[in-house]
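J.: task: produce atomic coordinates for the following.
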Amino acid sequence: MISFQVPQAIQQANLSAVRLIVSDLDGTLTASDRLSAALIEAFEQLAAAEIRVLISTGRSVGWGMALAQYLPVAGVMTENGGAICWPEQAPIILSPIAAIADHRQQLQQCFQQIQQHWPQLQAAADNAFRQTDWAFDVTGLTEADLTQIAAIAMGQGLDFVYSAVQCHLLPRGQSKGRSLWQVCQSTFPALQPEQIVTVGDSPNDASLFAEFPLSVGVANLVPYLHRLPQPPRYLCQQPEVAGFLELVEVLLRDRA
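T.: Presented below is the predicted three-dimensional model:
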């Protein structure tokens, strides 16, 4: 078990300097797998307070293009840091992949090797719309299973992450945190680390917690805390989008 400091309650945070929220999607902005009117209202309140929102998700580029177009957010980083989608623009691949077709063949072959050990696993329906990663079932996998799958991926020159929703095979070194630094340098160069708050709910958000000083977990992250190299600095009392709305309340409180 990894030792860690217990996160502080989000109500104790001073977030008055924050100008950008970078949030996971599933399990963080959703409730029972749905987006709510309360979330859209919160996005609008944040915009009025001049706080931008960037979604960082394990969902595909295809999902990201739609979300960036229809939600009142700055953009959507997809595939656990693999690409960024801005409104009205073509996706930008963030990972240095020389040949997408060859890379996707490598991902599929690795998944087929994993299936030899866990034949019940099914590939995600949206893999056809992915560029940098390969997604598949997480349901029913134990911690020991996940550790073995990570070892298989590493043996094939790939990385592996998982969330409460899916497992992902990735190019070596690709992560939400690393790609967020890249996006900030190119698109938000004036922002300092203390002006960015990251929020998530699963192990695939670990790099967001580790690489940014202001990090927040919603309450459904608690079962995964012992699996994280570094926990978030703050923890919400409520799960899913209710926890995100707690964070929004603190952000707006600090501007009152």
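J.: C-alpha only now, for contacts and for neighbours.
T.: Will do.
J.: return the set of buried residues in stretch 91-109.
T.: Judged by neighbour count using 16 or more other Cα atoms under 10 Å, the buried positions of stretch 91-109 are Pro91, Ile93, Leu94, Ser95, His103, Arg104, Gln106, Leu107, Gln108.
J.: cool, stretch 76-96 as well?
T.: 76-87, 91, 93-95.
J.: could you work out the most separated pair of these?
T.: Using Cα to Cα, the two most remote members of these are Pro87 and Ser95, lying 20.0 Å apart.
J.: for the protein, what spans make up the helices?
T.: 37-48, 61-70, 100-117, 143-155, 176-187, 206-211, 240-253 (DSSP state H).
J.: for the residue nearest to Thr28 when sequence neighbours are not counted, give its distance to Thr139.
T.: Sequence neighbours aside, Glu240 is the residue nearest to Thr28 in space, at 4.4 Å (criterion: Cα to Cα, 6 or more residues apart in numbering). For Glu240, the distance to Thr139 (Cα to Cα, to the nearest Å) stands at 19 Å.
J.: next, the structure of the following sequence, for comparison with the previous one:
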Amino acid sequence: MSVINQASLSAIRYLLTDVDDTLTTDGQLLPETLTAIYHLHEAGVQVIPVTGACAGWCDHMVRAWPVSAVIGESGAFYKIYRSEKRLMHIGWYDDAELRRRQAEVIDVIKRELMPHYQDLRFAQDQVYRVADVALDIGQDREPLPQQQIRELLRLLTQCGVQARASSIHINAWRGDFGKFPMALRLLRNEFNLDDEQILNQVAFIGDSANDESMFAGLKYTFGVANIAQWLTDMRHHPAVLLEQPRGLGFVELADRLLEAR
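T.: Below is the predicted model:
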């Protein structure tokens, strides 16, 4: 893993971050992690969650947390305030098309996977999703074995479904959206960044294989310590591996960014 120098850290103006097991610790947002987000916001670093989390949770995040925008459901949409009272929900496709594709994926899972995996179930937050489909692999159940997760990902891919595993869900969808493509769209359309600014002013922090497109696409990338279990399944790794896990790893990076400023 490389080292990112202080001059590079001081130029970072946008910190994109995964949520589950990157911001959260055992499903909770620690007070020191939330404080770190506030400190970054106050210092002029715009924090933007990029998550597989459902639209319902993303709506809460953009309203209640000191963040500049939220990308949700693995890149299906973003939410942003364009004025104090004008919250916008911008989808990769229009709402009807997202719902149509979501229904197709649900049908595939029920027809091709569930008859063969009797303990497979949708995440409890599926009802609050507008685009993707989430399978619970460790959120409200004992974690599935890594080999079974790999097999489910393979089967979904064979069925023409995009699928990525986070620490708690398999997120599945049909379409050409993803975390990194939507991040580029957001940064260009809402913050007016060009390619050079994206390269030099944007960083990302994540924890699992479903963050791989972000690690591949951006220059300044960080992995919290708990990403170690996923590295063998990934072609593209974070540039820097932090010492602390989960929400404390986010605090570790926040401290480095604030010190550099």
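J.: tell me which of Glu240 and Thr139 of the first structure has more neighbours.
T.: Taking other Cα atoms under 10 Å, Glu240 of the first structure and Thr139 do not tie; Glu240 has more neighbours (24 against 11).
J.: got the contact list for the residue nearest to Thr28 of the first structure?
T.: Gly27, Thr28, Leu29, Thr30, Ala31, Asp201, Val218, Ala219, Asn220 (Cα atoms under 8 Å, 6 or more residues apart in numbering).
J.: would TSV of those residues with distance to Ala17 of the first structure be doable?
T.: Shown next, in TSV, are the contacts of Glu240 of the first structure (distance: Cα to Cα, whole Å):
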residue	distance to Ala17 of the first structure
Gly27	26
Thr28	22
Leu29	22
Thr30	26
Ala31	28
Asp201	23
Val218	21
Ala219	24
Asn220	26
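J.: ok, so of these, who is nearest Glu249 of the first structure?
T.: Checking the contacts of Glu240 of the first structure one by one against Glu249 of the first structure (Cα to Cα), the nearest turns out to be Val218, at 13.7 Å.
J.: give me the neighbour count for that closest one.
T.: Neighbour tally, Val218 of the first structure, other Cα under 10 Å: 29.
J.: got a list of what the corresponding residue of the first structure for Ala183 of the second structure touches?
T.: Aligned counterpart of Ala183 of the second structure in the first structure: Leu180 (TM-score structural alignment). By Cα under 8 Å, 6+ apart, Leu180 of the first structure lies in contact with Gly81.
J.: please report how far the counterpart of Tyr224 of the first structure in the second structure lies from Ser167 of the second structure.
T.: Matched to the second structure by TM-score structural alignment, Tyr224 of the first structure sits across from Trp230. Separation of Trp230 of the second structure from Ser167 of the second structure (Cα to Cα) stands at 9 Å.
J.: find the residues that touch each one of these two.
T.: Contacts common to Trp230 of the second structure and Ser167, judged by Cα under 8 Å, 6+ apart, are Ser208.
J.: higher neighbour count, those two?
T.: Ser167 (21 against 17).
J.: do I have it right that the more buried one meets Asp21?
T.: Yes: the criterion here is Cα atoms under 8 Å, and Ser167 of the second structure meets it with Asp21 at 7.0 Å.
J.: next one: Ser8 of the second structure from Tyr220 of the second structure, what distance?
T.: 9 Å.
J.: what do you get for Val45 of the second structure?
T.: 14 Å.
J.: aligned against the second structure, show me the partner of Leu67 of the first structure.
T.: Under TM-score structural alignment, Leu67 of the first structure pairs with Met61 in the second structure.
J.: again, but for Glu246 of the first structure
T.: Checking with TM-score structural alignment, Glu246 of the first structure has Glu252 as its match.
J.: count the neighbours of that match for me.
T.: When neighbours are counted by other Cα under 10 Å, Glu252 of the second structure comes out with 17.
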